[in-house]
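Chemist: A predicted structure for the sequence below; I have some questions about it.
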Amino acid sequence: MTPRPKALVTGASGGIGAALALAFAERGYDLVLLARRSDRLEEVAAGTARFGASVETLVADLSTPGGLAGAAERAAAGDMDLLISNAGAAGYAPLRDVSAAEVDALWRLNSTAPVTLAHAVLPSLLAKGGGSIVTIASLLAFSSGVTAAALPARTLYVAAKSATVAFTRTLATELVGTGVQATVVCPGQVATEWSGGANRNRPDAMSAEDVATATAVAVARGEAVCVPGLSGPEALDRLQQAERALLTQGSQSSLAHRYAKSL
């Protein structure tokens, strides 16, 4: 019998993480589920039993150096086929109101952890010649230039998720031809406990199960960017075109006229 592939899912105790665990268990994966709450992890693990998945649970807080180091050690063990970095926290607040300790913890959780875990798992995936690295970001990663009253104070969160998007997209190009792929998932509003459950009853909020389904389909297709609510690729195509134009037009040997000294 062919052994089942194995997936490490962080932030797996609820919401999108729990839905991802169930979605990939249904698709034939064994699981390593990581989160801070052991009781919730056990509940999710029990829910995967109907799919025949073998489940290991790992209690760790990725916002701490020790928690992240322990998770990286498990990711580097050599038995993973899929890494899903889902753990995160909103930390919505003006930057001036965030303490130095919170800046450190939130940045480690939302931005450093996906890079550290990808770096840990990558050697074994490359040695196998296959596998996937998935990061869960947010549509807010593309909101840095948008001003709207409905958007939360989000400077630190957007910076971290923008970094995750850039990291994963660039990694995807780096991995072309290796058999290993990278996918970043950017959901919009999702009806979970996130941010105190603020989106749970929003009519425009997607279910965690639909986000997980989109993620599984994107991984199967080898997509570098997955936006679960985006009906077509045109917006992403325009984004890439704008990036190329900026690189081409902005890389010049002479100073742009609009910056020439005029005073």
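Modeler: Cool, got the structure.
Chemist: contacts, neighbours, all on C-alpha from now
Modeler: Noted.
Chemist: what segments of the protein are strands?
Modeler: Along the chain, counting by DSSP state E, strands occupy 6-10, 30-35, 55-59, 82-85, 131-136, 180-185, 225-226.
Chemist: second structure for comparison follows:
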Amino acid sequence: MVNNAGINGYGPFAEVDAGLLTRVLNVNVVALTALTRAAVPGMPARGRGAVINVASLPAFAGDLPPDPLPRRAVYAGSKGYAVTFTRTPAAELAGTPLRVQVVCPGLTATEFHLGAGDAPVSGERRVHDEGGMPAADVVTASLAGLEAGEVVCVPGLTDAEAVARLAEAELGLRAGSGSRTAPRSSHGE
């Protein structure tokens, strides 16, 4: 199963229509979760299966300023959810013939960026003015990554260790789970 539906709701957070932001969350988070949940339980009985959730590099963009990136608070947050969510069932299914992957392309040569997701893109099919990676190349990279066991696939990433460094950084952050505050948080004590 490939969860590729998504809308962006781009714009300054305080100015984007609240209804559009709800639609972004419903498509990018709620539908992705529900569809993954519907697909995965039947896979063990068949002894095979895969889920590919499509996120985006803005999942890792956090507070990077706009230009060249769009204003993207809810979109980036929803794609961050897709990354974190996908990694968990992938870990739960490790060691089985089942695969779960999140693919995080950068700018892709589709019409996706020509609208905010509040209405279909009208006119003839065309792509973002900046071009981007051909969609077929994103698919090829994702499938090759799935075959190689990549849980997080970034099609244009040449530094293969970057994802491992991210996981190491996350492990370091989880070391902050304790019963006492860190010295920098103790207000002068």
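Modeler: Everything's here; your move. Bear in mind the structure is a predicted one, so any value in this text is a computation, not a measurement.
Chemist: let me see the TM-score of these two.
Modeler: Scored against TM-score structural alignment, normalised by the length of structure 2, the superposed chains reach a TM-score of 0.87; 179 aligned residues with a CA RMSD of 1.9 Å.
Chemist: just send the strands of structure 1 back as TSV, with mean neighbour count and distance to residue 24 of structure 1 too.
Modeler: Output for these, formatted as TSV (neighbours: other CA atoms under 10 Å; distance: least, CA to CA, whole Å):
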stretch	mean neighbour count	distance to residue 24 of structure 1
strand 6-10	27	8
strand 30-35	25	8
strand 55-59	19	12
strand 82-85	26	10
strand 131-136	25	12
strand 180-185	26	15
strand 225-226	23	16
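Chemist: what residue of structure 2 matches up with residue 123 of structure 1?
Modeler: Residue correspondence to structure 2 (TM-score structural alignment): residue 123 of structure 1 is matched to residue 41.
Chemist: can you check which helix is longest in structure 2?
Modeler: As assigned by DSSP state H, the longest helix anywhere in structure 2 is helix 73-92.
Chemist: that one corresponds to what range in structure 1?
Modeler: Counting by TM-score structural alignment, helix 73-92 of structure 2 corresponds to 155-174 in structure 1.
Chemist: list of residues touching the matching stretch?
Modeler: 90-95, 103, 106-107, 110-111, 114-115, 134-135, 137-138, 140-144, 181-184, 224-225 (CA atoms under 8 Å, 6 or more residues apart in numbering).
Chemist: mind checking how far stretch 178-191 of structure 1 is from the chain centre?
Modeler: Computed by CA atoms, centre = their mean, to the nearest Å, the separation of stretch 178-191 of structure 1 from the middle of its chain amounts to 6 Å.
Chemist: can you give me the end-to-end distance of that stretch?
Modeler: 36 Å (CA to CA, to the nearest Å).
Chemist: check stretch 131-147 of structure 1 too.
Modeler: Terminal-residue distance, stretch 131-147 of structure 1 (CA to CA): 39 Å.
Chemist: how near is the residue nearest in space to the middle of structure 2 to residue 76 of structure 2?
Modeler: Centroid-nearest residue in structure 2: residue 55, 2.5 Å away (criterion: CA atoms, centre = their mean). Separation of residue 55 of structure 2 from residue 76 of structure 2 (CA to CA): 9 Å.
Chemist: now residue 114 of structure 2
Modeler: 17 Å.
Chemist: before we move on, what about residue 106 of structure 2?
Modeler: In terms of CA to CA, residue 106 of structure 2 sits 12 Å off from residue 76 of structure 2.
Chemist: what residues do those two have in common as contacts?
Modeler: 56, 58.
Chemist: who touches residue 115 of structure 1 in this structure?
Modeler: Counted by CA under 8 Å, 6+ apart, residue 115 of structure 1 has contacts 164, 167.
Chemist: and it, how close does it get to residue 193 of structure 1?
Modeler: 25 Å.
Chemist: now do residue 121 of structure 1
Modeler: From residue 121 of structure 1 to residue 193 of structure 1 the distance is 29 Å (CA to CA).
Chemist: neighbours around the aligned residue in structure 2 for residue 252 of structure 1, how many?
Modeler: Matched to structure 2 by TM-score structural alignment, residue 252 of structure 1 sits across from residue 178. Other residues near residue 178 of structure 2 number 8, with proximity taken as other CA atoms under 10 Å.
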